[in-house]
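**Student:** I would like to see how this sequence folds:
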Amino acid sequence: MARTRKTPHPFDKHLGAAIRSARARRDLNRETLAARTGIPLSNLKRREDGVNETTVSELERIAAALRVSARDIVDMALQDYGADGRTGPSSPQDGLQKLLASVSEPPRTLEEADAVIYLGHVAPGRRDAANTDDRIAATD
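**Tutor:** The predicted structure is shown next:
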């Protein structure tokens, strides 16, 4: 069975850009950062490009290798994510509000026909649960 490809959240691109920016400020190339963090180079590239999600563990290792706090990287990403291009600079709080609103929306992949009414817990009677073989059920 083929795996469905996961679509990254738009915030992932901003987080990747913040990681790349922090790496550039430390004058490190990807190879060196990958070696220091233990993250394979191809994975690190996908994180910086925003193609894949960055885990908290990876973010902590990256931040430690760059000698910057993970919070600083996330704040840079939130500030960039919150800017809409029309109102000028944004704060990390603006970005966080926007991020929370985007993940609070219901998934767009569900259709009205997919809604299932919850009926509660329904357990079979003891007699029905015990009689799984049709021959036994027929003799009762």
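**Student:** hey, let's count contacts and neighbours off CA atoms from now on
**Tutor:** Noted.
**Student:** Could I get the full set of helices for the chain?
**Tutor:** Residue ranges of the helices in the chain, as given by DSSP state H, are 10-25, 30-37, 41-48, 56-66, 70-82, 92-104, 126-130, 134-139.
**Student:** show me what contacts residue 61?
**Tutor:** Residues near residue 61 by Cα atoms under 8 Å, 6 or more residues apart in numbering: residue 37.
**Student:** From residue 76, how far off is it?
**Tutor:** 17 Å (Cα to Cα, to the nearest Å).
**Student:** could the helices of the chain go into CSV alongside distance to residue 113?
**Tutor:** Compiled in CSV, the helices of the chain are given as follows (distance: least, Cα to Cα, whole Å):
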stretch, distance to residue 113
helix 10-25, 28
helix 30-37, 46
helix 41-48, 36
helix 56-66, 36
helix 70-82, 34
helix 92-104, 21
helix 126-130, 31
helix 134-139, 35
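**Student:** before we go on, could you also do this sequence so I can check it against the first one:
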Amino acid sequence: MPKKRKAPVTFDEWVGAIVENHMNTRGYRQEDLAEKSGMSLSLLGRSIRGTRPFTVTEFETVAGVLDVPAARILEDALAGFGGMRKLLAEQTAMSPTPNNVSPMRGLDLEAMTPEAREELGRAAVYDAEHEEDEPHTP
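**Tutor:** Okay, here's the model as predicted:
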């Protein structure tokens, strides 16, 4: 008997729940869907639980294996989640403008000292999230 899952909260959880519903309707286990879609069982399981979003390619492949239009899965997930307005509001709230970008607008580079320009150049290639310099491209 399958474990009872908690009700979906995030949009990714809703997508996973809808995929799981279609999977169960067709009598597929996660192992079956993983094999037919070419996804690893681990990645599929995390995507179904909503802890990892499906990539577009994975999502289209899984929908094809389930013989359900991808748009229908997304529409059902969006309806369960609470609509596009809620999704956009949450996505916007999660993606603030990086605080290292907007303060740089309007700087007078000509008035800066060479040292200040050099520091600004170092800041432009530093990835604070990963605490390392981004690779330089020619």
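**Student:** Excluding chain neighbours, what is closest to residue 37 of structure 1?
**Tutor:** residue 61 (5.5 Å; Cα to Cα, 6 or more residues apart in numbering).
**Student:** Kindly apply the preceding question to residue 81 of structure 2 instead.
**Tutor:** In space, and not counting its chain neighbours, residue 81 of structure 2 is closest to residue 11: 5.8 Å by Cα to Cα, 6+ apart.
**Student:** Next, count neighbours for that neighbour.
**Tutor:** By other Cα atoms under 10 Å, 22 other residues sit near residue 11 of structure 2.
**Student:** That one maps to what in structure 1?
**Tutor:** Taking TM-score structural alignment, the alignment pairs residue 11 of structure 2 with residue 11 from structure 1.
**Student:** dump the residue contacts of its match.
**Tutor:** Residues near residue 11 of structure 1 by Cα under 8 Å, 6+ apart: 77-78, 81, 99.
**Student:** Now for these, which sits with the most neighbours around it?
**Tutor:** residue 78 (25 neighbours).
**Student:** That one against residue 13, yeah?
**Tutor:** No. The criterion here is Cα atoms under 8 Å, and residue 78 of structure 1 misses it with residue 13 at 10.9 Å.
**Student:** Distance of the residue minimising distance to the centre of structure 2 relative to residue 87 of structure 2?
**Tutor:** Central residue of structure 2 (Cα atoms, centre = their mean): residue 53, 5.0 Å from the mean position. Residue 53 of structure 2 is 14 Å from residue 87 of structure 2, where distance means Cα to Cα.
**Student:** Ok, residue 28 of structure 2 next?
**Tutor:** 29 Å.
**Student:** now do residue 31 of structure 2
**Tutor:** With distances taken as Cα to Cα, residue 31 of structure 2 is found 30 Å from residue 87 of structure 2.
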